[in-house]
Structures are given as structure tokens and as C-alpha cells.
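build me a structure from this.
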Amino acid sequence: MRRVLILGGTAEARALAAELLGHCHVVSSLAGRVTNPRLPVGEVREGGFGGPDGLAAWLAAERIDAMVDATHPFAARMSASAAEASATNGVPLLTLRRPGWREGPGDAWERVGSLRAAADLLGHGDRVFLTTGRRSLPVFTVLPGVWLLARSVDPPDPPVPGNVHVLLDRGPYTLEGELALIREHRLDVLVTKDSGGSMTTAKLLAARELGLRVIMVDRPPPPAGVRLVESVAEAAVWAQG
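Prediction:
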């Protein structure tokens, strides 16, 4: 039975593990950065590998036949490590990325290449719905006159400035809930990453309906030379050889 390593705690990673169950021996690797993560079926490994060299050594020790990078679209460091480890020991690598979001009628997103570029577009008096993750908070908390509603799964590291209200929550979210949240806090700007997927699209629909300004941080490019697919079905066929 082929031994397959799936990197990532995304919904796609969990779906792929379920798809391969009974066809391959699957090990799912989670970074361990989220408290009480949703676990996939099958064997689960939590924590880092010690960089690309550590991952390459682990792949050899565990006799892994194929590796699927199904990490978050913004997990650039892990994706780079996977590509380097694959090149080092020859374990085939596939990248599974859900499609990014696309503008619809009524949208006028401002696309930027980094969190810093997003922060530079904010100004005094803005009331911001920030959904870029707790680790990005320091980029935005230094902005004078900007109020932030920062939503994340886990709390950010203290101290949290007085101009930040932290909302701990986990998707999926509903349009009704997002509309109520925006109205309650009188938000006028949404700053988010182009993560894609359906679990968090409600905020974009709510922003469209209420006329919020949307600043969208583009995802980093995947490692060069690694095959990329956008569906679990494609990844499952590849993983089974």
C-alpha cells in the first residue's frame, strides 16, 4: 500500500485523507498552531519537521512514496520546505490549492501584494474588519486613528492595544451573521487574504451588500516546478499513482 504524506490542516487536506482512506496509508501532518484543530481521518502527526532537511530525513525514515502539499495558500514557508525536501530525496510532490476568490458584480476590490501594503491603504477614522489571522495583527495595530475588529480562531499574543477588539470565532460563517457583525461594529473596510474556499465567503458577500471597501491580499505563488491542482479528486488520483 502506498504511503502518502498530506501536509496541512485545511478542509481540502481532510477531504483528501478521507478520499484516500482504504486505498493508501495516509499520514496527515498538522503544524500545531491552532488549538483544537479539526482532525482528519487516519494517522495524524502534529508539529514541525525541523526545516526542509528534517522533512527530507523524515520522508526517508517513514518510506513515504508521495507527498501532497495541501497547506493554507499563505503557508509559503512550509510549501518551500516541501519543495526542497522533495528535490533532495526524490519523493514526488503535488500542490493542492483551492481556487482563489474572484470579484463579482458590484465588487471593486483593491488587491495588494502584502499585509504591509494593505496597512498602508488604511487611514484615520477607518473601522476595519480584519480577517488576516492573529499573527498579522502587529502590522495593523500601529496605525493611528484606525479601529480594528480582529477575528481569529485563537487569541493573539498580548498585549492587545485598546483600538483592537478581538473576536474569537471559527467558520463557516453565514451571510446573516456577517451582516449583523458589520452593522453592530459600524465597520467600513474589510481587509482579508485571498484564501479562497466557501467557509468564509460570507464576509465578501456582506461587504458587497453593505458597500464596504475591500482590501484583498494576494496569495504568494506556489514553488516553481511543482505540479498544482485545484481539486481533491485530482489530488486523490495522483496520490494513488
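
contacts and neighbour counts: CA atoms only from here.
OK.

quick one: residue 158 and residue 141, what's the gap?
Note on residue 158: its distance to residue 141, by CA to CA, to the nearest Å, is 12 Å.

out of those two, which sits in the busier spot?
For residue 158 and residue 141, the more surrounded residue by other CA atoms under 10 Å is residue 141, and the numbers stand at 18 against 6.

burial of the residue nearest to the more buried one when sequence neighbours are not counted, as a residue count?
Spatially, and ignoring its direct neighbours in sequence, residue 141 is nearest to residue 161 (6.8 Å; CA to CA, 6 or more residues apart in numbering). Residues within reach of residue 161, counting by other CA under 10 Å, total 11.

to compare against the first, here's another:
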Amino acid sequence: MKVLVLGGTGEARALASALHGRPGFAVVSSLAGRVRDPRLPVGEVRVGGFGGPDKLAEWLAGAGIDAVVDATHPFAARISASAAEAAGKAGVPLLMLRRPGWPARPGWHWVSDLAEAAAVADGLGERIFLTTGRQGLSAFADSARWFLIRCVDPPEEPLPAKRLVLLDRGPYTVDTELALLRGHGVDVLVTKDSGGPLTVAKVDAAQEMGVPVVVVRRPPAPDVPVVGAVDEVLDWLAP
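Here you go, the predicted structure:
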């Protein structure tokens, strides 16, 4: 069975490791190519987009793919929608591997998108820790607040005028996140409901300090089967 794993997450890398060398399976991991120095999974890797659902459907047929696992980031809505459409057109079964979101906590302010996050955060404090990734930061560009912006790759303009950009990637610890928040006088945290353990330390630290957290809700997922763990994917793939 030849499996395409749409990846870029820790879960995708774990799945590729579980399938690599497994009797009866061949795995191809696909990365969007948006990160300059991504953490690569084991096995065959394809980097770059497919050109939309029609092109992806053609690729699936040409590559002899028997199953697709969408293990992309919970906020990669465009890729997930394209995969669902392409798999349907190609007649290839699709499963979504999606880590559960973080349970809500006291002091959280839920918003639907980055524009709403910018408006809410602006009314909560003066020094904002922005951890939503490097895309969509233009939503905060007109704010007069000070921002600590953390992302893996350098973000593109427009950005807030008063800012410090920190290039880094998880996993993080509560102690280091506490030191970061205190060292920069952060009084608001803005994040996405990414879920998982790699970046949860920031919300733990914010809760310990009593810092309000603005949380962007996940976009709607396609109407496809969803599991939350690698073992469940292996069960689904089992003959």
C-alpha cells in the first residue's frame, strides 16, 4: 500500500516513522515548502504545492497512491480542503490526523480570525506576545501596541511599528516561557488553538502569571473521517 502523508507536523513525522520500512507499505511525505528549514520526516519526501485539487488528483493517480492521510497543521484549511476534493475525484480514501485542541481555560478570549484577535488584544493590554505564525500578521500592523512576535521564519511586512521579532521554534518549557513573558513585560498572549504539547507551555505560563490569552478558533475541517493519534491511522490502514 502506497500512502501519501500530507505533513509538516510532529504527528506527520511520527506517522512516517511508523510506516517507513513497515512490511507492505510505502510512504511519501509531502511538505508545503513554506518553512525554509523544515524538520524532515524519514523516507521519501516531496516539497512544494500540487497546484490545486485537480492537479493533486492527477498526481495521486499517476503516483499510484492507495491512501491519503492529511496530517497538516489544524490551521492549514486550504490544503485540507484541496486534499478532500482531490481524494474524492481520484477515488482514493482519505483520513485526517488532527491533534485535539487545547481545553478552554479561565481568562481565554476566543476569536474567529486574526482581525478579531487584533481588535480584542488591543483592548486587553499594552505589550502583546504574538504567536500565530508569520502569515496574516498584517492584521496587527495598524496597532499602536508593542509586540513580541515569535515565528520560525522572518515575517513579511506590513508589521506593527513597535515590535521585536524572535525567530525560534518549539518545543518550549514553562520556565523558559515564564522568563520570556516576564523579561519583556508581556501582558497579553495571542495564539491559535494549535493543540498538542510542543507549544502549550506558553499558555501554561500565561495562566500562571494571570496574563489574558486571545485564542483563534480552528477553521472548519472538511467532511472527512478524523482521528487524533498515529495508532488510529495505523489501524485504519491495516488490511
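
what's the TM-score for these two chains?
Laid over one another, the chains give 0.95 as their TM-score (TM-score structural alignment, normalised by the length of the second structure), with 236 aligned residues with a CA RMSD of 1.2 Å.

please identify the helix or strand for the residue nearest to residue 141 of the first structure.
Counting by DSSP states H and E, no helix or strand carries residue 161 of the first structure.

residues contacting residue 135 of the first structure?
With contact set as CA atoms under 8 Å, 6 or more residues apart in numbering, residue 135 of the first structure has these partners: residue 156.

what residues does stretch 201-221 of the first structure touch?
Outside of stretch 201-221 of the first structure, the residues within contact range by CA under 8 Å, 6+ apart are 73-74, 76, 106-115, 118, 173-175, 178-179, 187-195.

rerun at 7 Å
73-74, 76, 106-107, 109-115, 118, 173-175, 178-179, 188-194 (CA atoms under 7 Å, 6 or more residues apart in numbering).

looking at those, which are in strands?
Among the contacts of stretch 201-221 of the first structure, the members falling in strands are 110, 111, 112, 189, 190, 191, 192, 193 (criterion: DSSP state E).

now those in CSV, with neighbour count and distance to residue 237 of the first structure?
Listed next are those as CSV, based on neighbours: other CA atoms under 10 Å; distance: CA to CA, whole Å:
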residue, neighbour count, distance to residue 237 of the first structure
110, 14, 37
111, 15, 34
112, 17, 35
189, 20, 41
190, 24, 38
191, 22, 36
192, 20, 32
193, 24, 29
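
and which of those residues is nearest to residue 53 of the first structure?
Minimum separation from residue 53 of the first structure among those (CA to CA) is found for residue 193, which lies at 29.6 Å.

the strands in the second structure, which residues?
Across the second structure, reading from the start of the chain, the strands by DSSP E fall at 2-6, 26-31, 44-47, 67-70, 94-97, 108-111, 127-131, 146-151, 163-167, 188-192, 213-216, 226-227.

who wins for proximity to residue 38 of the second structure among the ones you listed?
strand 26-31 (8.6 Å).

got the angle between that closest one and strand 2-6?
Between strand 26-31 of the second structure and strand 2-6, the angle comes out at 20 degrees (axes from the mean of the first three to the mean of the last three CA atoms, to 10 degrees).
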